[in-house]
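Peer 1: model the structure of this input:
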Amino acid sequence: QLLKHISECFIKPKYEVHEAKQPYYLGPVDLAMLFAHYIQQGLLFTKPSNLGDEQFSIHELLQCLKKSLSLTLVHFYPLAGHLETQTDEEEGQKCLVFVDCNKGPGARFIHATLDMTISDILLPTDVPEVVQSFFDHDGAVNYDGHYRSLLTIKVTELLDGVFIGCSMNHALGDGTSYWHFWNVWSETHKAKLEESVPVLRMPIHDRWFPDGYGPPIFLPFTQPDDFVVSLHETPDQLRVRIFHFSSESIARLKSKANEETHNNNTTTRKISSFQALSALYWRSIIRALNLPHNQVTNCRLTTNNRHRLHPPLPKEYFGNCISALKTTTTVGELLEHDLGWAASLLHQSVINHGDKVVRDFINRWLKSPDIFKLEKLTDSYSVMMGSSPRFDMYGKEFGLGKAVAVRRGYADKFVGKVTCYPGYEGGGSVDLEICLTPDSMEALELDQEFMDNVSLFLKGYRIIE
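Peer 2: You can find the predicted model right below:
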């Protein structure tokens, strides 16, 4: 089935924002993200049969979403702008990339339809490829924000559901910032007011820079081709499947990892649920990849650094404050030891990742600015985790009740990529979206240690085996 494009428009902040008249400078990690894909995640809702005494109207929903988005953009005004680059060749080969908050038509808003049902999306074993069409900016990198919208909302009407997909330029914010935007938009939409809604957690747009640096920060390039190469392809054969882990399964994993850690007489005191789960999928995916035992393997965890800095940055800091925390061993060591041993390695990496490590990394980058290249962060013998089960995804409502599923688009899909979501039922349950080649996915599905922890979850249309 092909998605049918119905209409589109652009949305600007409802009120003039004084701060938007100034250039909006990007921080160190923001600039390093210019090569990465947009963040593409969205929520699938059941289409209400009626709302009180009124019949559901997609037209009314779209109008309300546009109004609330316009109000929300008053607080998140950079998302309505465009990227701009100024070059300065007289003082060396360098350029300045920033956001012109008044340039461009605003955030893009698309309405589309698809003659499929929620069951068509959720019941197949693998995530259907059509889900990628629920998002704008397919294959775009953040630098493309010079001529593409920095934010697009795409509302796709299914026969019995509504999918709200959001594509946000990753150079402007990380997952924490992304879901903060969703939260404020949801609050604003529920309030149904014509004027700005009081926001409990206002985004903080003052960019953080280490002492002695910025703003602004110049990059040592004058041509985009010097540092940006578009990524428009995923592997020809890539299976994407979601595995569900109930809160009970997670608790058992945590208990097992801690017991094995104690038996191994390691110095690790407390393995977290997330570390135990990460150890499980690291071991299981590497086993499925069937690699030589002397091969070095890494587990990279996308880590929020706001609370790791001293003094810490507030949760409301809007921008990128993340890094890929890397834990390294060999395939042989990883598979010959138990779950607790792998979890203790991850635990130690998390403990070591404090203020000094974060600042040292950023200071090194500032002395020699570079753009993150996907091939430097990924390889065919490691795993990488994105997103977080701590993000409140299911708390977002738009007059449609609680979402029935979270799905993401084309962005950052490669062999060994794991994306973590909170489970629908809450309580510490987790969904893992895993990307592998068909042969490796089949091996993972036959992996006893992994599948013994995967849970059957049946909720309405949601069935994950």
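
Peer 1: can we go C-alpha only for contacts and neighbour counts from here?
Peer 2: Will do.

Peer 1: which residue is the nearest non-sequential neighbour of residue 444?
Peer 2: In space, not counting the residues next to it along the chain, residue 444 is nearest to residue 288; the distance is 5.3 Å by CA to CA, 6 or more residues apart in numbering.

Peer 1: I meant residue 260, not that one.
Peer 2: Here the residue nearest residue 260, using CA to CA, 6+ apart, is residue 340, at 4.8 Å.

Peer 1: ok, the one you found - contacts?
Peer 2: Residue 340 makes contact with 256-261, 276, 279, according to CA atoms under 8 Å, 6 or more residues apart in numbering.

Peer 1: any idea how far it is from residue 206?
Peer 2: Taking CA to CA, to the nearest Å as the measure, residue 340 falls 41 Å from residue 206.

Peer 1: same question, residue 165
Peer 2: With distances taken as CA to CA, residue 165 is found 27 Å from residue 206.

Peer 1: following up with a second sequence; could you model it the same way so I can compare the two?
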Amino acid sequence: MRVRLESSRIIKPLHEGIPPTTNHIPLSVFDKVTFDAHMAIIYAYHPPNPPNATLETGLRKALSVYREWAGRLSKDNDGEPIILLNDAGVRFVEASMDIELDQVMPLKPSAFCLSLHPSIQGNIQELVQVQITRFTCGSIVVGFTAHHTVADGQATSNFLVAWGQACRGLEIHPLPLHDRGIFKPRDPPCIEFEHRGVEFKNPKLEQFHPLLDEDVDGVAVDQFHFSLGFLAKLKAKASSRNGNDKSYSTFESLVAHLWKAVTKARGLSAYQTTSVRISVNGRMRMDPRIPNEYFGNLVLWALPTAKVKDLLREPVPYGAKLIHDTVANVNDNYFRSFIDFASHKVKEENLVPVVDMGQSVIECPNLDVSSWLRFPFYDLDLGGGSPYVFMPSYYPLEGTILLLPSFIGDGSIDAVIALFEDHLAAFKLICYELE
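Peer 2: Sure, this is the predicted structure:
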């Protein structure tokens, strides 16, 4: 199976009337602490599908509203990172395959996925890249890459929905909120929580553990489907100790189950400590609430932590409670404390972000969990209806778990999990066991 590249070019925003005069946007403290890397996602559509010219024009119209994507990362005169709003454009790639889409379905994260979107490795100037791959049956696969520094999952999914609206000749609605200057430190600052070791680290104190090539090569990725019935039983078990109190969410219950199962599959020492880094969207947690239309990054992390012996000995409600309580504590006070800390202490102490995809990622004995369950990725209608499949690309980053709604559309969940091969094999044997 070979993807044939037909063309690759830069396209620029299609402005109506006089182009905006704003020439740059400073990055917020949340942009500076997130992954400094391109991310890639993949959509698959059955026919009928609009021609590439329609997709290109729609993208250009959407870029006129979301100008950040057509800009470039740079620095101002003080050396502070900014997004240049110079309309330099995004990359638009046309490709094809001489087979029907069903011949590569079901599409799961694998090295083949890397051919369905432009490369995200190396010095890439464009902040967004799009590849349209057409199949002989009339189906298309849309590969989309975007730089995480510019926007998080919520903001990126909003842009994709806007692209679809533009392709269908609709007005883009709702419009994005572009002001990244709304996150101002308090005077005087009030740093109530410890942010060293959570969002920031001192590189001079970092303990480096060299990775062997065979360690990195030994990571495998697979996708697991958790049915609605399984999730209902799991949620009931996770909430069984709550009495009349509110039950844990499906997300909390599933993450607790996966945390315990992966820890068991890894065969960790009983007295090791294991934690889960969970992405927390600040839009619904800050007071006053930040609209979902905010365009940028607004994510911090919860770090529920346990001894391996406790996590494995206790039933799943133990992990669910740890997750629930730790995530609940990433509230408005925590976000405000982070803003104050990032604004006053990072430069003073020469700290750097903890998250780093520039190095080979080995999380063991920990996990890194991201949820795309509430993002409207399935709302990207380019003119022929909703996507048949939506998925991340191939990320062999050990210890990472990505949760996304199943394309079945019944509320079931797919989990994309990357582990060492022997750990993944052991996980497969126990991942559907309910205590």
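
Peer 1: any idea what the TM-score is?
Peer 2: Here the TM-score for the pair of chains, by TM-score structural alignment, normalised by the length of structure 2, is 0.85; 400 aligned residues with a CA RMSD of 2.6 Å.

Peer 1: pick out whichever of residue 165 and residue 206 of structure 1 has more residues nearby.
Peer 2: residue 165 (27 against 13; other CA atoms under 10 Å).

Peer 1: the closest residue to residue 123 of structure 1 other than its chain neighbours in helix, strand or coil?
Peer 2: Residue nearest to residue 123 of structure 1 in three dimensions, not counting chain neighbours: residue 463, with 6.2 Å by CA to CA, 6+ apart. The three-state label for residue 463 of structure 1, taken from DSSP: H, G, I helix; E, B strand; the rest coil, comes out as strand.

Peer 1: strands of the stretch 201-350 of structure 2, start to end?
Peer 2: Taking DSSP state E, counting those that start in this stretch as the test, the strands found in the stretch 201-350 of structure 2 are 219-226, 273-281, 299-302, 305-307.

Peer 1: I'd like those strands as TSV, with distance to residue 9 of structure 2 and mean neighbour count appended.
Peer 2: Formatted as TSV, the strands of the stretch 201-350 of structure 2 follow (distance: least, CA to CA, whole Å; neighbours: other CA atoms under 10 Å):
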stretch	distance to residue 9 of structure 2	mean neighbour count
strand 219-226	32	18
strand 273-281	34	20
strand 299-302	33	20
strand 305-307	47	16
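
Peer 1: could these go into TSV alongside distance to residue 106 of structure 2?
Peer 2: As requested, these are exported to TSV (distance: least, CA to CA, whole Å):
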stretch	distance to residue 106 of structure 2
strand 219-226	11
strand 273-281	28
strand 299-302	31
strand 305-307	36
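
Peer 1: looking at these, which is nearest to residue 45 of structure 2?
Peer 2: When the strands of the stretch 201-350 of structure 2 are compared by CA to CA, strand 219-226 sits nearest residue 45 of structure 2, at 20.0 Å.

Peer 1: check the fit of that closest one onto structure 1 and give the mean distance.
Peer 2: Taken over the aligned residues, the distance from strand 219-226 of structure 2 to structure 1 averages 1.4 Å (mean CA distance after the TM-score superposition for structure 1).

Peer 1: counterpart of that strand in structure 1, which residues?
Peer 2: Matched against structure 1 by TM-score structural alignment, strand 219-226 of structure 2 falls on residues 238-245.

Peer 1: alignment lookup: the residue nearest to residue 260 of structure 1 to structure 2.
Peer 2: Using TM-score structural alignment, residue 340 of structure 1 pairs with residue 317 in structure 2.

Peer 1: what is the burial count for the corresponding residue of structure 2 for residue 419 of structure 1?
Peer 2: Mapped onto structure 2 by TM-score structural alignment, residue 419 of structure 1 lines up with residue 402. Using other CA under 10 Å, residue 402 of structure 2 has 18 neighbouring residues.
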